[in-house]
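Participant: Test case, fold it:
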Amino acid sequence: MKIVVTSVFVDDQQKALQFYTDVLGFVKKNDIPLGAASWLTVVSPEDPDGTELLLEPAGHPAVAPYRDALRADGIPVTTFGVDDVHAEFERLSKRGVEFTQEPTNMGTTTTAVFDDTCGNLIQFHQVTA
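Facilitator: This is a model prediction of the structure:
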């Protein structure tokens, strides 16, 4: 068994696609129209056949309270692995990405948390030991 697709709820799929591709550097994998929304996924350019991230519309009534509670507590909705948290922090800061947690050493890992502009906090994670 393996994870094939995971998702983040987004306020606006096209805005999310722009952020996740143009700013973060992911690549669009699928954009299948499904009425008012799409099955819209992105993948890492380093692993184009790997796990897809579904940019899922946040319209379900349970989504807003869930995301609001996570944001209020500073909890990221998901984590992306990177080789160098400090380098990603510098790269994305220069692109205007707002970080809620600068790179922080946590023993065997270093993490940073940023706002994806679509309603979520996302964490970068680097194994350091």
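Participant: use CA for all of it now, contacts and neighbours both
Facilitator: Fine.
Participant: Run through the helices of the protein in chain order.
Facilitator: Listed in chain order, the helices of the chain (DSSP state H) span 13-18, 63-72, 85-94.
Participant: Determine which stretch of these is the most buried.
Facilitator: Highest mean neighbour count of these: helix 13-18, a mean of 18 (counted as mean count of other Cα atoms under 10 Å).
Participant: Could you check how many residues crowd around residue 80?
Facilitator: Neighbour count of residue 80, defined by other Cα atoms under 10 Å: 10.
Participant: quick one: which of the helices of the chain is nearest residue 103?
Facilitator: For the helices of the chain, proximity to residue 103 was assessed by Cα to Cα; helix 85-94 is nearest, at 6.2 Å.
Participant: this one next, for a side-by-side:
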Amino acid sequence: MRINLASVLVDDQEKALRFYTEVLGFVKKHDVPLGADRWLTVVSPEDPEGTELLLEPSSHPAVKPFKDALVADGIPFTSFAVDDVKLEYERLRGLGVRFTQEPTAMGPVTTAVLDDTCGNLIQLTHQG
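Facilitator: Okay, the predicted model is just below:
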């Protein structure tokens, strides 16, 4: 058994696609129209056949209070691995990304938390 798909709940799929591809550097894998929404996934260019991230519409009524509570408490919705959190932090800040947590060493792990512009906090992490 392996994980092949994970989701992030986004308030605007087109805005999310731009952010996740043009800013974070993922690449679009699937874009299938489903009425007003799309089955829209991105993958890491380093692993194009790996785990897909579904940019899932956050239209269900339970989603907004859930996402609002996570953001209010500073809790990331998900986490992405990077080779160097400090370098990625500087690169993304240069692109105008807002961080809610600067790179912070936590024992063997360094993390930073960014705002994905679609209602989520996303953690970047690396070990070492």
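Participant: Let me see the TM-score of these two.
Facilitator: Overlay of the two chains. TM-score (TM-score structural alignment, normalised by the length of structure 2): 0.99; 128 aligned residues with a Cα RMSD of 0.3 Å.
Participant: Could you save the helices of structure 1 as a markdown table and add columns showing distance to residue 119 of structure 1?
Facilitator: Shown next, in a markdown table, are those (distance: least, Cα to Cα, whole Å):
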| stretch | distance to residue 119 of structure 1 |
| --- | --- |
| helix 13-18 | 10 |
| helix 63-72 | 7 |
| helix 85-94 | 18 |
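Participant: among those, which is nearest residue 56 of structure 1?
Facilitator: Minimum separation from residue 56 of structure 1 across the helices of structure 1 (Cα to Cα) falls at helix 13-18, 7.2 Å.
Participant: So residue 14 of structure 1 versus residue 120 of structure 1, what's the distance?
Facilitator: Separation of residue 14 of structure 1 from residue 120 of structure 1 (Cα to Cα, to the nearest Å): 15 Å.
Participant: now residue 49 of structure 1
Facilitator: Residue 49 of structure 1 is 25 Å from residue 120 of structure 1, where distance means Cα to Cα.
Participant: ok, the two, which is more surrounded?
Facilitator: Comparing residue 49 of structure 1 with residue 120 by other Cα under 10 Å, the one with more neighbours is residue 120, at 22 against 11.
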